[in-house]
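Novice: Got a sequence here, can you model it:
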Amino acid sequence: MKKKRSFIILLFLFVLVLTASTTKYYDNKYNIDSNIIENLKLEKQNYVTIDRMPKDLKRAVILMEDKRFYKHGGYDVKAITRALIADIKARKIVQGGSTITQQLAKNLFLSEDQSLKRKIDELFLSIKLEKVYSKEEILEMYLNIIYYGDGAYGVQEASNKFFNKNIWELSIEECAMLAGIPQAPSLYNPKDNLEKAKSRQRFVLKLLDKNKDMVISRVVNMNFVEA
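Specialist: Next comes the predicted model:
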């Protein structure tokens, strides 16, 4: 089994090398080397800086979306390997293995196309984003553009729509509910499916309770309990 996984990783890296020279970032709306944050602030009336977001929200989002966020450089080899094995078994893309940085790259620059080429573009863009922006800036941009269902993009818009509050006023319970939405916005947002949203909220709260000592900071070290 270990040999098989090693082969898959090597094959994946080989494909990356072959395609690296032809990778194109094919949405010219943003330029990584320019200040994307300033552009987003101009576009989004409800843009909120990371220092105004509740710590519980940031903890919950990282636990749900990308537990190794502070440890990787844009992509998570373990998550990619798991996703590749699942995709090969299913003979189609069924898991993305995407980090928060990769999701940001996709939302800023790429389409929703589930092709291998798009995934490779996403990976190289993520590496570039990590070189230009800090983890806090990446998380800030992600939380301001991610879709939460019912027409709400970004945490402030979602907070206003679902709780009639500003994001910095949310309780830990409300933060948990928000953090559970992005993986399936139409299924978990409380406007459309309140009971499913509550069930998801309970799961996130349990995860937060297990990870009370989790550190959210500029420090790379980060402790968490596997769900």
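Novice: hey, let's count contacts and neighbours off CA atoms from now on
Specialist: Noted.
Novice: and the gap between the residue nearest to residue 61 when sequence neighbours are not counted and residue 18?
Specialist: Closest residue to residue 61 apart from its sequence neighbours, by CA to CA, 6 or more residues apart in numbering: residue 179 at 5.0 Å. Using CA to CA, to the nearest Å, residue 179 is found at 37 Å from residue 18.
Novice: Please identify which of these two sits among more neighbours.
Specialist: residue 179 (28 against 10; other CA atoms under 10 Å).
Novice: Do I have it right that that one meets residue 64?
Specialist: Yes: with contact defined as CA atoms under 8 Å, residue 179 counts as touching residue 64 (7.1 Å).
Novice: hey, what's in contact with both of those two?
Specialist: Between them, residue 179 and residue 64 share these contacting residues under CA atoms under 8 Å, 6 or more residues apart in numbering: residue 204.
Novice: burial of residue 4, as a residue count?
Specialist: The burial count for residue 4: 10, using other CA under 10 Å.
Novice: again, but for residue 135
Specialist: 22.
Novice: any idea how far it lies from residue 55?
Specialist: Remark: distance between residue 135 and residue 55 (CA to CA) = 15 Å.
Novice: The structure of the following sequence is requested for comparison with the preceding one:
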Amino acid sequence: MRILVVEDEKDLLESIAEGLRIDGYAVDTCDNGEDAYELAFTENYDLIVLDLNLPKMDGIDVLKEIRKTNQDVKVLILTARTHIRDKVKGLDLGANDYLTKPFHFEELEARIRSLLRRKFAQVDTVLNCDKLRMDLVSRIAYADEKEISLTRKELGLLEYFLLNTNRVISQEELIEHVWDGSADSFSNVVRVHIASLRKKIKAALNYDPIQTRIGEGYILSERGKK
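Specialist: Here you go, the predicted structure:
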């Protein structure tokens, strides 16, 4: 999943971004409202963590502009403003959740998981497809009930495949949702990581549930489906 974190406190911004990257998310960052506005309209994010007290453009104004054209991206407001009217205003303008500073990172993680599950109509914290399973809280994957050792990026790929089972996913879509803005869409980065992921899963299951659709992309299918 790809997340944009907008926060003008540099240390906090870096701390949140690093924590989310450890969790396996692709994270872009910026520290002002104008850059947030531009990124929100040029990139495809699954969730935006948005501070309100931002230089150049207030977070509330960024949220207003986002909701004029994009009702799908989840927005979690993160701010030091504690007055109830600020919370109500943010939620009324289309924010999906609101977390005040100071906060525990574990709570931010839980709120992000909750919002992403809503986006993908997923009600459980465990994703399944036949003998493949991934626990979103522990960030551990299992094949035939045995834990498989995956890199952060492989976990991100598997999560996106499990959220989109039986649907062909293009390389461009994977770049948008599993990599951050530094990824080169013309490189072979997707193919390399998918090849590694498929090799590990096949070694555990003795078959490969991820198939290549030439000219289209990749698909994770339930066994017996094509």
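Novice: Can you pull the TM-score for these?
Specialist: TM-score for the superposed pair, counting by TM-score structural alignment, normalised by the length of the second structure: 0.36. Supporting figures: 128 aligned residues with a CA RMSD of 5.1 Å.
Novice: first to last residue in stretch 17-29 of the second structure, what's the distance?
Specialist: End-to-end distance for stretch 17-29 of the second structure, by CA to CA: 7 Å.
Novice: Repeat that for stretch 74-92 of the second structure.
Specialist: Per CA to CA, the first residue of stretch 74-92 of the second structure is 14 Å away from its last.
Novice: residues of that stretch that come out buried?
Specialist: 74, 75, 76, 77, 78, 79, 87, 90, 91 (16 or more other CA atoms under 10 Å).
Novice: which one among those gets closest to residue 16 of the second structure?
Specialist: Using CA to CA, residue 78 comes nearest to residue 16 of the second structure of these, at 11.2 Å.
Novice: Isn't the closest one up against residue 59?
Specialist: No: applying CA under 8 Å as the test, residue 78 of the second structure and residue 59 come out as separate, 9.6 Å apart.
Novice: how close does residue 178 of the second structure sit to residue 171 of the second structure?
Specialist: Computed as CA to CA, the residue 178 of the second structure to residue 171 of the second structure distance reads 10 Å.
Novice: Mind checking which of those two has more residues around it?
Specialist: residue 178 (26 against 18).
Novice: so the more buried one sits right up against residue 3, yeah?
Specialist: No: applying CA under 8 Å as the test, residue 178 of the second structure and residue 3 come out as separate, 9.3 Å apart.
Novice: counting contacts, what elements does the helix ranked longest in the second structure pack onto?
Specialist: With secondary structure taken from DSSP state H, the second structure has its longest helix at helix 189-205. Packing partners of helix 189-205 of the second structure (3 or more CA pairs under 8 Å, 6 or more residues apart in numbering; DSSP states H and E): strand 140-143, strand 146-148, helix 152-163, helix 171-178.
Novice: got a markdown table for the ones you listed, with distance to residue 27 of the second structure too?
Specialist: Listed next are these as a markdown table, based on distance: least, CA to CA, whole Å:
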| stretch | distance to residue 27 of the second structure |
| --- | --- |
| strand 140-143 | 20 |
| strand 146-148 | 24 |
| helix 152-163 | 12 |
| helix 171-178 | 9 |
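Novice: Select, out of the ones you listed, the one closest to residue 28 of the second structure.
Specialist: The minimum distance between residue 28 of the second structure and these falls on helix 171-178, with 11.3 Å, by CA to CA.
Novice: what is the orientation angle of that closest one with helix 152-163?
Specialist: Counting by axes from the mean of the first three to the mean of the last three CA atoms, to 10 degrees, helix 171-178 of the second structure lies at 110 degrees to helix 152-163.
Novice: and residue 128 of the second structure, how many neighbours does it have?
Specialist: For residue 128 of the second structure, the neighbour count with other CA under 10 Å is 18.
Novice: so it, which of the three states?
Specialist: Of the three states, residue 128 of the second structure takes strand according to DSSP: H, G, I helix; E, B strand; the rest coil.
Novice: hang on, isn't it packed against residue 159?
Specialist: No: Residue 128 of the second structure is beyond contact range of residue 159, at 9.7 Å (criterion: CA under 8 Å).
Novice: what residues do these two have in common as contacts?
Specialist: Both residue 128 of the second structure and residue 159 are contacted by residue 134, under the criterion CA under 8 Å, 6+ apart.
Novice: residues touching residue 87 of the second structure, list them.
Specialist: Remark: with contacts taken as CA under 8 Å, 6+ apart, residue 87 of the second structure is in contact with residue 98.
Novice: Excluding its own residues, what touches the helix or strand hosting residue 11 of the first structure? List them.
Specialist: Secondary structure from DSSP states H and E places residue 11 of the first structure in helix 2-20. Residues from elsewhere that reach helix 2-20 of the first structure, judged by CA under 8 Å, 6+ apart: 81, 84, 85, 120, 124.
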